[in-house]
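1. Got a sequence here, can you model it:
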Amino acid sequence: MAEIKIAAETRTEFGKGAARRIRRADKVPAVLYGHGTDPVHVTLPGHDLMLALKNSNALLTIELGSESHLTIPKQVQRDPLKGFIEHADLLIVKRGEKVQVDVPITVVGEPGPDALLVTENASVSIEAEATHIPSEIEVSVAGLEAGAQVTAADLHLPEGAALAVEPELLIINVTHAPTAAEVEAELEEAEADAGIEHDAPEAEVGASEESSES
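-> Down below sits the predicted model:
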């Protein structure tokens, strides 16, 4: 994984008002912590940080004056509506050190006919060297038929990485794809349970009225 360098500035103002001023300047308040050191409060350029965090488990070198800190993102707070980064917690790591991270699962390939994929877990927790964290773990479902399952033990991890979850953790479950008739029956049952009634078609209504008049 490539290291991404970001120039930081020491943060001296705190509180909601200071945070708003930082964000208006297109910067992000952040804190660096780890290895028993006191937390380091910094501001980071918002655009650079946003681009860097498009890489899952990005390895960031934070340059602060004459110092530099190798970090990985541990918690990133985003605005729930606009999506911009409000705050970032970055964990200081060392080369060769192993860390526990969640890595997203990427599904590739197409299952067999009449098979439906159910993703039970979209990520998996692994232990890997801080400088060799994979951005994703690929899972091939090519040709899998209904009844097949992919567990954490089936994942192909990069060299030096190990699972940090139970091997039996279910990742992908392959089930039988419902037919159109089954889908319609489930919909009708759900509507009945919800008390939803549909008006009869006009042709049926007309036939009913003629029958009553005669």
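2. from here on, contacts and neighbour counts on C-alpha atoms
-> Will do.
3. what comes up buried for the lengthiest helix in the chain?
-> Secondary structure assigned by DSSP state H gives helix 180-193 as the longest helix of the chain. For helix 180-193, a neighbour-count test (16 or more other Cα atoms under 10 Å) marks nothing as buried.
4. Next secondary structure after that helix?
-> Where DSSP states H and E defines the elements, the next helix or strand beyond helix 180-193 is helix 202-213.
5. gap between the longest helix of the chain and the chain center?
-> On the basis of Cα atoms, centre = their mean, to the nearest Å, helix 180-193 is displaced by 31 Å from the centre of the chain it belongs to.
6. Please generate a structure for the following sequence too, so the two can be compared:
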Amino acid sequence: MSEQKLTAELRTEFGKGFARRAREAGKIPAVIYGHGAEPIHINLPGRATTLAVRVSNALLSVDVDGELHLAMVKDIQRDPIKQIIEHIDLQTVQAGEKVTVDVAVHITGEVAPGAVASQEATTVSLEAEATHLPTSVEVSIAGRKAGENIHASDLILPQGSALLSDGEALVVRISEAAGEAAGEAASA
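-> Take a look at the predicted model:
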């Protein structure tokens, strides 16, 4: 995944009133922290930032007065009603550094006739290089029969990433379709 570039401005005022005025001006208050450095309080452009953080595990290149900061979104605070972003916490990362991320699991394919699949885990935790974060992990259920469950250890991970979730954690359960089981019981 490539990094999103954003230009930020330093902020020197704090508090609810300032944050409200910044949001009214189309900006999002944020803080960049990590690696033992002092936190940097900034304002990010509202629309560009909202678009950039739509992607899970977004990697941002933030320009603060000519100084570039490579950062990951650590937390986003949203208005509970309007769902607009009120504040973002960014964590500094370095190229080559390994970070922990939760990655979505996407199911592809169709199970064998008479079977049904249910997704038990929608995400798995991975360790990956900060500049090569996976956006998802795909798992194929094509032709799988009832009883052929898929565990986290069965997933094919993107290159350079390692599984941190429990390997025995159930990701996809494949069982008999309810109609099939009832039909067999009636005929017995």
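7. elements contacting the longest helix of the first structure?
-> Judged by 3 or more Cα pairs under 8 Å, 6 or more residues apart in numbering; DSSP states H and E, helix 180-193 of the first structure has no packing partners among the helices and strands.
8. just the strands in the first structure please.
-> Ranges of strands in the first structure, per DSSP state E, are 3-7, 9-10, 27-34, 37-45, 59-64, 67-78, 85-92, 98-108, 115-119, 123-129, 137-140, 149-151, 162-163, 170-176.
9. possible to save those strands as a markdown table with distance to residue 188 of the first structure and mean neighbour count?
-> Below are these laid out as a markdown table (distance: least, Cα to Cα, whole Å; neighbours: other Cα atoms under 10 Å):
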| stretch | distance to residue 188 of the first structure | mean neighbour count |
| --- | --- | --- |
| strand 3-7 | 54 | 16 |
| strand 9-10 | 60 | 16 |
| strand 27-34 | 50 | 21 |
| strand 37-45 | 53 | 17 |
| strand 59-64 | 51 | 20 |
| strand 67-78 | 40 | 16 |
| strand 85-92 | 44 | 21 |
| strand 98-108 | 32 | 17 |
| strand 115-119 | 21 | 17 |
| strand 123-129 | 35 | 19 |
| strand 137-140 | 35 | 15 |
| strand 149-151 | 30 | 18 |
| strand 162-163 | 44 | 15 |
| strand 170-176 | 20 | 18 |
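10. What's the separation between residue 156 of the second structure and residue 140 of the second structure?
-> 10 Å (Cα to Cα, to the nearest Å).
11. Repeat that for residue 5 of the second structure.
-> Noted for residue 5 of the second structure: a distance of 34 Å to residue 140 of the second structure, by Cα to Cα.
12. check contacts around the closest residue to residue 48 of the first structure other than its chain neighbours.
-> Spatial nearest neighbour of residue 48 of the first structure, chain neighbours left out: residue 6 (7.0 Å); criterion: Cα to Cα, 6 or more residues apart in numbering. Going by Cα atoms under 8 Å, 6 or more residues apart in numbering, residue 6 of the first structure touches 44-45, 48-49, 60-63.
13. Now with 7 Å, please.
-> 61-63 (Cα atoms under 7 Å, 6 or more residues apart in numbering).
14. How many residues are close by residue 120 of the second structure?
-> 13 (other Cα atoms under 10 Å).
15. That'll do, ta.
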